[in-house]
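Student: A predicted structure for the sequence below; I have some questions about it.
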Amino acid sequence: MRLVNSIVARNVRKKGQLGGGDALVLHTVGAKTDKERSHPLACFPGPDGSRLIVASANGAAKNPGWYHNLRANPDKARIDIAGETIEVRAEQLHGEERAQAWAEISKNPRFAAYQEKTDREIPIIKLTRR
């Protein structure tokens, strides 16, 4: 999987696209290992210039590993997007803020289907420039 991620990440850095939508490469610090990990992810624009990412794990029963890394180290993340590397802070959305974000994100049929596949509420993470 790491090999596939590295190939996809290289393409995302060049094109800023993944599966026909906007994308970024998220760099996290491992919650247990303290090692850097990179993850190509779809992203959505936030209302304030931030970026939103979705911990969908393709609708799996559990959250993806990068989600746990961000929870443990919200101030140790950065993103590659549009040829730029940006230091970011990660914050999980809750309540009305999450509901508004999900209303936009779920217009994408792929993400709407992920929620239908799982019983957990899929976390939405807001990434803002540090």
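Tutor: Yes, it's here.
Student: Please make it C-alpha for all contacts and neighbour counts, starting now.
Tutor: Fine.
Student: So which bits of stretch 92-102 are buried?
Tutor: Buried residues in stretch 92-102, counted by 16 or more other Cα atoms under 10 Å: 92-93, 98, 101-102.
Student: now stretch 70-78
Tutor: Quick answer for stretch 70-78 (16+ other Cα under 10 Å): 70, 73-78.
Student: now do stretch 115-125
Tutor: Across stretch 115-125, burial judged by 16+ other Cα under 10 Å covers 115, 118, 122-125.
Student: The chain: strands as residue ranges?
Tutor: Listed in chain order, the strands of the chain (DSSP state E) span 17-18, 21-29, 36-42, 44-45, 51-54, 77-81, 84-92, 124-129.
Student: For the first one, name the packing helices and strands.
Tutor: Think strand 17-18. In this structure, strand 17-18 makes packing contacts with strand 36-42, judged by 3 or more Cα pairs under 8 Å, 6 or more residues apart in numbering; DSSP states H and E.
Student: Sort out which residues of the strand it packs on are buried, please.
Tutor: Neighbour counts over strand 36-42 (16+ other Cα under 10 Å) mark 37-42 as buried.
Student: Presented hereafter is structure B, for comparison with structure A:
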Amino acid sequence: MPVVERLVQKVSSTRSFARIAPHCVPALDRAVHRLTGGRLLLSTKLLPGLVLTSTGAKTGQRRRTPLACMPDSGRDGTDEGWVLVGSNFGRPGHPAWSANLLAHPDAEISWKGRDIPVRARLLRGAEREAVWAALLRFWPPYGRYQARVEREIRLFRLERRQAPGR
């Protein structure tokens, strides 16, 4: 593993990072995403990322949230799905976007400059355990986030769906 990646993983696992990152990382990602016409997220220099557009669980308003993800490629290597991790940087509560997906699973993502309609499904049981093991290989700090909180971190699989009107 490259030295820079190990350093980033170590820093991103700290409580200090968990206090600071939620206030600056999403704002920077939203700005870069907007300025590049949806082609780039700053955080994708570390992990793959997307912008989730979901419907607010309480307000019903559209919410745009930049998130790290684990792509779930099909047999032919195409983007078939994505896994989202409700780690909230290892902070106690579930992130708001995860409640939005529980209430309104139909959403949209911006992925590599393309808008894609998706449906979210909360992972449970053996499927969740298999994905969790893959996530820990993909980004080990998730294990440290889980160790810091009493709640089970929510995992969602996003799968493509037909766009409305098609």
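Tutor: Perfect, thanks for sending it. Just so it is clear, the model here is predicted, and its values are computed rather than measured.
Student: re the thing from before, want to throw the buried residues of strand 36-42 of structure 1 into a markdown table with distance to Arg10 of structure 1?
Tutor: As requested, the buried residues of strand 36-42 of structure 1 are exported to a markdown table (distance: Cα to Cα, whole Å):
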| residue | distance to Arg10 of structure 1 |
| --- | --- |
| Arg37 | 14 |
| Ser38 | 11 |
| His39 | 11 |
| Pro40 | 9 |
| Leu41 | 12 |
| Ala42 | 14 |
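Student: Enumerate every residue touching the residue minimising distance to the centre of structure 1.
Tutor: For structure 1, Ile53 is the residue whose C-alpha lies nearest the centre (Cα atoms, centre = their mean; 3.1 Å). Going by Cα atoms under 8 Å, 6 or more residues apart in numbering, Ile53 of structure 1 touches 41-44, 124-127.
Student: Quick one: map it onto structure 2.
Tutor: Under the alignment (TM-score structural alignment), Ile53 of structure 1 pairs with Leu84 of structure 2.
Student: same thing with Lys117 of structure 1?
Tutor: So, by TM-score structural alignment, Lys117 of structure 1 is matched to Arg148.
Student: Would you check that that match makes contact with Gly90?
Tutor: Yes: under the criterion of Cα atoms under 8 Å, Arg148 of structure 2 makes contact with Gly90 at 6.1 Å.
Student: and the match of Lys117 of structure 1, what does it touch?
Tutor: 90-92.
Student: how about a cut-off of 7 Å?
Tutor: Gly90 (Cα atoms under 7 Å, 6 or more residues apart in numbering).
Student: for Arg78 of structure 1, same thing?
Tutor: By Cα under 7 Å, 6+ apart, the neighbours of Arg78 of structure 1 are 26-27, 85-88.
Student: again, only this time at 10 Å
Tutor: Contacts for Arg78 of structure 1 were tallied using Cα atoms under 10 Å, 6 or more residues apart in numbering; they are 24-29, 38, 85-90, 127-130.
Student: Counterpart of it over in structure 2?
Tutor: In structure 2, Arg78 of structure 1 lands on Glu108 (TM-score structural alignment).
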